[in-house]
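K.L.:
have a look at this fold, sequence not included:
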């Protein structure tokens, strides 16, 4: 109410001065004078809310040039007629896949009041914004003119704007501006500084959205629902903006040219030969090695793939690599005829579901998962991991029948009554109901106790399970099996990680398969109520098996201290997190006799996962999904460090478990 009074005062003051007020869409209120124009920056919904209330509107939401989006993303939006489907197209754009979680999080950022409907609202036009946190005078032109011609064309022509030939028209405009001295020719400055690295530099783009400003850690906090933190951001007002990532255009036009050649079956030697040369050239620039080595290696692997090496995991090479992405990898992957061609939209026909809005969910290391119309979760099982998917589904059916569906989600039968669908490539798909919920990679402190209680209760509920479960993954949770695989893996440059694993491999005793366990008790396999501190569902029962319940406890503790996606450095052990987690677990699971076995389980599970990650890295990333080459090595390092911390904390953990056990 106070804000509305202030807005009314400002509007009336400007009106007396012969001016008209315009305000951000947060000022929408039934008491706001109707002649106030609204700047819609929080999406198409803001525009529509303003128009319904009779306000004129300027649309800026799809035109933020500081987010490093490609020109065609901005061009796709007509300020007056764009729809929510057009808005969803941003999240589905292949160049933005690495920030899709952020875009989805941002889509729920705007809430608009219900206002009385009034006539008279018009879209006055659009505004392209360029916030300047990462802009200097020297960088302004390349940031502005790389996409502004496309935005201007859309503003002037509206929905009648021709979509074909967009990039040809942009190139013509850029040449004209260069001829006038307004804009330097493409990458001219970088070409003079690093001529031998141009085959690499011209293929690079900065990461999109707010990822540069936030940094990876803060980004993960935001999209996980944890809110902001007080940690230092990557950039301050005094950070020099003189790196290659600052000077490259937001969009790589060379990538578009190379992708077109590849799609049309043109000879690719003129591309792949320089892509190979750049890797050796980078070694002559030691000051750039730390920043560019990973993305340089990735471009070399793209060259291998384009030249016929089918063992290359092309979908892992797009990045991000620090603050860079390599879009040519995604372009090549999307044109690979050897990859499965079944679209989620096609397989949904098995359930008589249309699927108007489908987006990938970047969660988990194994299966491909999609959110459908905010109503369903569609999942393709990874056949290279689960060799007998029907057995997995039979295990799941037995578990749900035993538990009663209290916290376990049953798959939705197909229209023919089957528990899963099979596409033309033989891939297995399943559909679950989507629950509005919260899900975390890093669990906040206030949810530790209820997380422990949920998994402890799960194990207690299956104490009397009498059915037989089929093995779905050979040797799962068998440390001896994994160490044998590691010993047989190809050699590779993994630093000291392998030596440290060999140093500790004899220190762990295996558990005994006593009863049914979940097998993958990570905190991100819990769905929490949207507003209450309560678990509504336990998901991902693909590893249901006979095992030692201490393994589930150890995996739960491990995941509560592991870094985001397990590629980030793991957290230090702290009693303040371990105690509520353990108290919740044992309050539901019940007391245990062998306290030391449970205290040793977090180190055991962390060490075993380190062995698995390292083996998969050496074998070529065939089991766990990765965003880029080296992720599994980073995960192995992180989990090994975590295992060492848990070994040191073992006596303290045993004491805590002994103290908090129910009598």
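P.N.:
Structure received. Please read these numbers as outputs of a predicted model, since none were measured by experiment. Residues are numbered from 1 along each chain as shown.
K.L.:
only C-alpha atoms from now on, for both contacts and neighbour counts.
P.N.:
OK.
K.L.:
and whichever strand or helix holds residue 190, which residues are buried?
P.N.:
In this assignment (DSSP states H and E), residue 190 forms part of helix 188-193. Of all the residues in helix 188-193, those buried under the rule 16 or more other C-alpha atoms under 10 Å are residue 190.
K.L.:
again with stretch 352-367
P.N.:
353, 355, 357, 358, 359, 360, 361, 363, 366, 367.
K.L.:
check the secondary structure at residue 432 for me.
P.N.:
Counting by DSSP: H, G, I helix; E, B strand; the rest coil, the backbone at residue 432 sits in strand.
K.L.:
got the contact list for it?
P.N.:
Residue 432 is in contact with 376, 377, 378, 409, 410, 411, 412, counting by C-alpha atoms under 8 Å, 6 or more residues apart in numbering.
K.L.:
of the residues you listed - the most surrounded one?
P.N.:
Highest neighbour count within the contacts of residue 432, by other C-alpha atoms under 10 Å: residue 378, with 26 neighbours.
K.L.:
so it: helix, strand or coil?
P.N.:
Residue 378 ends up strand, using three-state DSSP.
K.L.:
which residue packs closest to it, ignoring adjacent ones?
P.N.:
Nearest residue to residue 378 in three dimensions, chain neighbours excluded: residue 431, at 4.6 Å (C-alpha to C-alpha, 6 or more residues apart in numbering).
K.L.:
check it against this one:
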């Protein structure tokens, strides 16, 4: 299969070493070593991204903007194929693109220190800040309604209506809890209806594995730009909170292991606000803690929706995998809500420190 792809880049499959890398649920990724050059090859999942060419459009807009306005900003751009395009289509195989491999870099699958939280948040903050003046009009919406919480909540309620009695019984406690938290949806709708947050370029997938690090845990650059499109900062900051503050992933079935690490939360704020403090409004800063609730809650209802729909989106490694994921996120949401006033005070303290 890859032979048909690599010929588009002038690479002979039989003269390179190829290995599968990454643990992403969406795209397939390979590491290629050819004639002392190393590359990353990726196949874009066009079941999730209906129009892969829109991803290419958005990445090229960002690439060209950085080259023109911030030529010293380190950014990994896609490599052009022999036809001059940065994304190719191979019949019966799909859409592919290639990137240069950054030597002496590493990715981190789970946040292991407050410093890593700081560095990743700083990277995403700088990325967003540098793009603060880019025109949004030519950007495509690669996944419509991706973080539309109102729609996700409606899909959740529809799944409850259509689910089997067996799955409803197994998930009833989780269903009841998430329905009682509808106030999070109401707040999102209040934000949207009153234009409380600025519409800006958003990464939409700020897990720590989407930052390249040096061997000394300093950030090099942001990667995986498939989901960049206009949106709200709560998507990026909220997903950093969701994925950095807990020492275990959403796959962890043992609820006792789920904790909310305040020092990691504080370092997210330090890193992000060092870059974005002059770009966020006071209203937006007031929604930082809410951003965590927003993303954790949305991920919980998406997992539970999929469970009730018989695991058709995320898939499942075992029968109740998506219910386990749901309860994991519910536990994290509860931890955040318990500490909410404390976390708001941390926001105030960090802002004071950065402004002093």
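P.N.:
Structure received. Since the model is a prediction, treat every value here as computed from it, not as a measurement.
K.L.:
TM-score for these two?
P.N.:
Overlay of the two chains. TM-score (TM-score structural alignment, normalised by the length of the second structure): 0.83; 320 aligned residues with a C-alpha RMSD of 2.1 Å.
K.L.:
residue 402 of the first structure contacts residue 467, correct?
P.N.:
No: assessed by C-alpha atoms under 8 Å, residue 402 of the first structure is found out of contact with residue 467, at 9.0 Å.
K.L.:
and these two? Which one has more around it.
P.N.:
Using other C-alpha under 10 Å as the criterion, residue 402 of the first structure and residue 467 rank with residue 402 on top: 15 against 11.
K.L.:
circling back: name the helices or strands packed onto the helix or strand following the helix holding residue 190 of the first structure?
P.N.:
With elements assigned by DSSP H and E, the helix or strand that comes after helix 188-193 of the first structure is helix 198-201. For helix 198-201 of the first structure, the packing partners by 3 or more C-alpha pairs under 8 Å, 6 or more residues apart in numbering; DSSP states H and E come out as helix 269-282.
K.L.:
one step back: map the residue nearest to residue 378 of the first structure onto the second structure.
P.N.:
Using TM-score structural alignment as the criterion, the counterpart of residue 431 of the first structure in the second structure is residue 98.
K.L.:
cool, residue 145 of the first structure as well?
P.N.:
Residue 145 of the first structure maps onto nothing in the second structure, by TM-score structural alignment.
K.L.:
residues near residue 145 of the first structure, how many?
P.N.:
Counted with other C-alpha under 10 Å, residue 145 of the first structure comes out at 19.
K.L.:
what helix or strand is residue 516 of the first structure located in?
P.N.:
Per DSSP H and E: strand 515-517 holds residue 516 of the first structure.
K.L.:
please read the previous query as pertaining to residue 38 of the second structure.
P.N.:
Assessed by DSSP H and E, residue 38 of the second structure sits inside strand 37-44.
K.L.:
contacts for that strand?
P.N.:
Against strand 37-44 of the second structure from outside (C-alpha under 8 Å, 6+ apart): 26-33, 52, 94-101.
K.L.:
from residue 171 of the second structure, how far off is residue 164 of the second structure?
P.N.:
To residue 171 of the second structure, residue 164 of the second structure is 11 Å away according to C-alpha to C-alpha, to the nearest Å.
K.L.:
which one's more surrounded, those two?
P.N.:
residue 171 (20 against 13).
K.L.:
number of nearby residues for the nearest residue to the more buried one once chain neighbours are set aside?
P.N.:
Counting by C-alpha to C-alpha, 6+ apart, residue 323 is the residue found nearest to residue 171 of the second structure once chain neighbours are left out, at 7.0 Å. When neighbours are defined as other C-alpha under 10 Å, residue 323 of the second structure has 24 of them.
K.L.:
list the contacts for residue 323 of the second structure?
P.N.:
171, 303, 304, 307.
K.L.:
ditto for residue 100 of the second structure
P.N.:
38, 39, 40, 76, 77, 78, 79.
K.L.:
out of the residues you listed, which one sits closest to residue 205 of the second structure?
P.N.:
Checking the contacts of residue 100 of the second structure against residue 205 of the second structure by C-alpha to C-alpha gives residue 76 as the nearest, at 16.5 Å.
K.L.:
on that earlier part again, any idea how far the match of residue 431 of the first structure is from residue 296 of the second structure?
P.N.:
32 Å.
K.L.:
follow-up on the earlier one: save the contacts of residue 323 of the second structure as CSV, and put in secondary structure and distance to residue 318 of the second structure too.
P.N.:
Output for those, formatted as CSV (DSSP: H, G, I helix; E, B strand; the rest coil; distance: C-alpha to C-alpha, whole Å):
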residue, secondary structure, distance to residue 318 of the second structure
171, helix, 15
303, helix, 14
304, helix, 15
307, helix, 11
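K.L.:
ok, the residue positioned nearest the centre of the second structure - contacts?
P.N.:
With distances taken as C-alpha atoms, centre = their mean, residue 205 lies nearest the centre of the second structure, 1.1 Å away. Applying C-alpha under 8 Å, 6+ apart, we find residue 205 of the second structure in contact with 227, 236, 239.
K.L.:
the first one corresponds to which position in the first structure?
P.N.:
In other words, residue 227 of the second structure. In the first structure, residue 227 of the second structure lands on residue 543 (TM-score structural alignment).
K.L.:
check contacts around that match.
P.N.:
Residue 543 of the first structure neighbours (C-alpha under 8 Å, 6+ apart): 472, 473, 518, 519, 520.
K.L.:
so it versus residue 38 of the first structure, what's the distance?
P.N.:
Using C-alpha to C-alpha, we find residue 543 of the first structure at a distance of 52 Å from residue 38 of the first structure.
K.L.:
could you do residue 73 of the first structure as well?
P.N.:
According to C-alpha to C-alpha, residue 73 of the first structure stands 23 Å off from residue 38 of the first structure.
K.L.:
dump the contacts of residue 543 of the first structure into a markdown table; add distance to residue 173 of the first structure and secondary structure as well.
P.N.:
Output for the contacts of residue 543 of the first structure, formatted as a markdown table (distance: C-alpha to C-alpha, whole Å; DSSP: H, G, I helix; E, B strand; the rest coil):
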| residue | distance to residue 173 of the first structure | secondary structure |
| --- | --- | --- |
| 472 | 58 | coil |
| 473 | 57 | coil |
| 518 | 59 | coil |
| 519 | 58 | coil |
| 520 | 55 | coil |
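K.L.:
buried only: go through the residues you listed for me.
P.N.:
472, 518, 519, 520.
K.L.:
what residue of the second structure matches up with the last one?
P.N.:
I take that to be residue 520 of the first structure. Aligned counterpart of residue 520 of the first structure in the second structure: residue 205 (TM-score structural alignment).
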